[in-house]
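Undergrad: can you look at this prediction? I've put the sequence above it.
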Amino acid sequence: MLKLNVKNETSRLRAVILGTAKSIGPKPTAEEAYDPKSLEHILAGTYPEEEDMVKEMEAVAAVFKKYDVKVYRPEIIEDYNQIFSRDIAFTIDDVLVKANILPEREKELDAIQYVIDQIDPKKVIRPPEEAHIEGGDVMLYNDYIFIGTYRGADYSDWLTARTNQAGIDYIKEQFTHKKIKAFDLNKSKNAKENALHLDCCFQPVGKDKCIIHKEGFRDISEYEWLVNFFGKENCFVITKDEMYHMNSNVFSIAEDVVISEQNFTRLNAWFRENGFTVEEVPYAEIAKQEGLLRCSTMPLIRD
């Protein structure tokens, strides 16, 4: 049996599901794009090649191996994008929450069923259909659960709005011992303005620090709440351009070890100044689909 345990984003990682870029299928058409960044690259003819993305993900797998982390990969579904394992499920404490994802992505859950089968069935839950919530919007910080959402009346018009109030209420009901704090995110058809998930504009790192992007938040007081919570000196504030390249979407193996994209020069220097070991990997091709290291990993066990 797999005994899940995840209480925050940075404790020492022991087991994780890492997505796969194998057999990703034909390049999507503009109509099939789920997010503005993918659309941008489809139209520009710069959409990533499978071979390049497989190499990038193998670089991450190698880092996990180095740190003796148990890695599960989805079973391969022919011609199907299975990179972003964070979207489809997430762990809170010792419970696996299956996400209500876009219906056309349901098969991605089937591909990790062999992992789910190793978990006590009482510890696997799924929100009711009307409750939308994806792993990229759920951020654990010990007693807190931070959740990204979109409170606009036009929620249903946005393919990029992934977590609704019913999703937040569901988490509140299931995890009554946690403090739930929701953040209203900016959604846009312009990739430089769009915060697809909370981890596209914010993420805790280390013991008491965070990466944050002010313009990702629709309500500035919610951004300020986070800055006060972590303390200004502990916040690495990223620019619009850094947000676009997914600087907040790194992944922690431990409080002092982080996997980051090799081109994040300013961020990686800040990490090192603050005593982190930075495992740099190439991930710029995967970033073209508006997801990065946190999006493609789903922790199951942290110490």
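TA: Yep, that arrived. Numbers count the residues shown, from 1 in each chain.
Undergrad: please make it C-alpha for all contacts and neighbour counts, starting now.
TA: OK.
Undergrad: now Asp52: closest residue in space, sequence neighbours ignored.
TA: Nearest non-adjacent residue to Asp52, counting by C-alpha to C-alpha, 6 or more residues apart in numbering: Glu285, 7.0 Å away.
Undergrad: the one you found: what's it in contact with?
TA: Counting by C-alpha atoms under 8 Å, 6 or more residues apart in numbering, Glu285 makes contact with Tyr47, Pro48, Glu49, Asp52, Met53, Glu56.
Undergrad: surely the second one is in contact with Tyr283?
TA: It stands for Pro48. No. Contact criterion C-alpha atoms under 8 Å: Pro48 and Tyr283 do not qualify, at 10.7 Å.
Undergrad: which of those two has more residues huddled nearby?
TA: Between Pro48 and Tyr283, counting by other C-alpha atoms under 10 Å, Tyr283 is the more crowded of the two (22 against 18).
Undergrad: so that one touches Glu261, yeah?
TA: Yes. Assessed by C-alpha under 8 Å, Tyr283 is found in contact with Glu261 at 5.7 Å.
Undergrad: Val6: how many residues sit nearby?
TA: 24.
Undergrad: if you could redo that for Gly275, that was the one I meant.
TA: With other C-alpha under 10 Å as criterion, Gly275 counts 11.
Undergrad: structure B:
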Amino acid sequence: MLELNVSDETSKLKVVVLGSATDCGPTPKVAEAYDPKSLEHILAGTYPLEIDMVNEMEAFIKVLEKYDVKVFRPKNIVKCNQIFARDIGFVIGDIFVKSNILPDRERELDAIQYVVDQINPKKVVRPPVEVHIEGGDVMLWNEYIFIGTYKGSDYKDYITARTNKEGVQYIKNLFPDKIVKDFDLVKSKIEARDNALHLDCCFQPVGKDKAIIYKGGFREELDYLFLINLFGKENIFEITRDEMYNMNSNIFSIDSNVVVSEKNFSRLNSWLRENDFFVEEIPYSEIAKQEGLLRCSTLPLIRED
């Protein structure tokens, strides 16, 4: 049995599901694009090749294994993009929440069912159908659960709007002892530089008291200011619009002082090192073309408190 335990984003990682780029299928058609960044690369003829994405994920596995992390991979599904494991489920405390994802991605959940079968069934939940919530929008920080959402009346028109108000309320009901704070995110169907697909595309805690943030990802300045006040201005690395586009906030913590980051994030990686983090740099820029990066590829199951 897997004894689930995740209470924050940065404690020592013990067990994780890492997505897979194998057999991810041909370049999608324009109408099949899930996000504006993928669409941009489909139209430009620069959509990532499977071999490059597989190699990037292999580099990630090597780092995880270097730190003795047990890594599960999804069962292979031919012609299916299974890279972004964070979308399909997430752990809060000792509860595994199966996401209600876009209908044609349901197979991705089936591919990790062998892992879910190792969890006490009483600790596995599936929200009702009207609840939309994905793991990239859910972030744990001590007594807080941060949730990215989109509160626009045109929610249903946005394929990039992944977590609705019913999703926020579901988590509030499921974890009444936590402070659930939602953030209204900027969405765009056509401009990736103005689209915070998930909360981790514009914000992420690192270490014990620091965070990476992109102000322009929040529709309400008060949400941004809440985070500035919570972490303290001196503990925050603010990224630019282009750095958000390149997914600088979507790095991944293996421990409170160990971060896996993209090797081209030179400004961020320098700041991390200046603040006593050990930075494991890997190539991940091809996967980034699909508007997801390191955190998006992972589904942590157990972290040490």
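TA: Noted; the coordinates are in hand. All of these numbers come straight from a predicted model, not from anything done at the bench.
Undergrad: which element is the nearest residue to Lys187 of the first structure once chain neighbours are set aside on?
TA: The shortest distance from Lys187 of the first structure to any non-neighbouring residue, by C-alpha to C-alpha, 6+ apart, is to Asn194 (4.7 Å). Mapping Asn194 of the first structure onto the secondary structure by DSSP states H and E places it in no helix or strand at all.
Undergrad: in the stretch 151-300 of the second structure, which spans are strands?
TA: 179-184, 203-206, 210-213, 236-238, 252-255, 258-262, 278-282, 298-303 (DSSP state E, counting those that start in this stretch).
Undergrad: how big's the offset between the fifth one and the first structure?
TA: Between strand 252-255 of the second structure and the aligned residues of the first structure, the post-superposition mean distance stands at 0.2 Å (mean C-alpha distance after the TM-score superposition for the first structure).
Undergrad: give me the buried positions along that strand.
TA: Phe252, Ser253, Ile254, Asp255 (16 or more other C-alpha atoms under 10 Å).
Undergrad: ok, the equivalent of the second one over in the first structure to Glu280 of the first structure distance?
TA: Using TM-score structural alignment as the criterion, Ser253 of the second structure maps onto Ser252 of the first structure. Using C-alpha to C-alpha, to the nearest Å, one obtains 12 Å as the distance from Ser252 of the first structure to Glu280 of the first structure.
Undergrad: Asn5 of the first structure now?
TA: Distance, Asn5 of the first structure to Glu280 of the first structure, using C-alpha to C-alpha: 26 Å.
Undergrad: just Ala15 of the first structure next, same as before
TA: Taking C-alpha to C-alpha, one finds Ala15 of the first structure at 20 Å from Glu280 of the first structure.
Undergrad: so these two - more neighbours on which side?
TA: Neighbours were tallied for Ala15 of the first structure and for Glu280 using other C-alpha under 10 Å; the higher tally belongs to Ala15 (21 against 17).
Undergrad: of the strands of the stretch 151-300 of the second structure, flag the one that's most buried.
TA: Ranked by mean neighbour count, the strands of the stretch 151-300 of the second structure are led by strand 203-206 with a mean of 26 (mean count of other C-alpha atoms under 10 Å).
Undergrad: that strand: how far from the chain's middle?
TA: Distance of strand 203-206 of the second structure from its chain centroid, counting by C-alpha atoms, centre = their mean, to the nearest Å, is 11 Å.
Undergrad: how much does that strand stray from the first structure?
TA: By mean C-alpha distance after the TM-score superposition for the first structure, the fitted strand 203-206 of the second structure averages 0.3 Å away from its aligned residues in the first structure.
Undergrad: can you list the helices and strands that the lengthiest helix in the first structure packs against?
TA: Longest helix of the first structure, by residue count under DSSP state H: helix 50-66. Packing contacts for helix 50-66 of the first structure, counted by 3 or more C-alpha pairs under 8 Å, 6 or more residues apart in numbering; DSSP states H and E, involve strand 70-72, strand 277-281.
Undergrad: hmm, 10 Å instead?
TA: On a contact count with 3 or more C-alpha pairs under 10 Å, 6 or more residues apart in numbering; DSSP states H and E, helix 50-66 of the first structure meets strand 13-18, strand 70-72, strand 257-261, strand 277-281.
Undergrad: tabulate those strands (CSV), appending distance to Leu300 of the first structure.
TA: Converted to CSV, these look like this (distance: least, C-alpha to C-alpha, whole Å):
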stretch, distance to Leu300 of the first structure
strand 13-18, 5
strand 70-72, 10
strand 257-261, 17
strand 277-281, 21
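Undergrad: of all those strands, which lies closest to Leu293 of the first structure?
TA: Of all those, it is strand 257-261 that lies closest to Leu293 of the first structure, at 7.4 Å by C-alpha to C-alpha.
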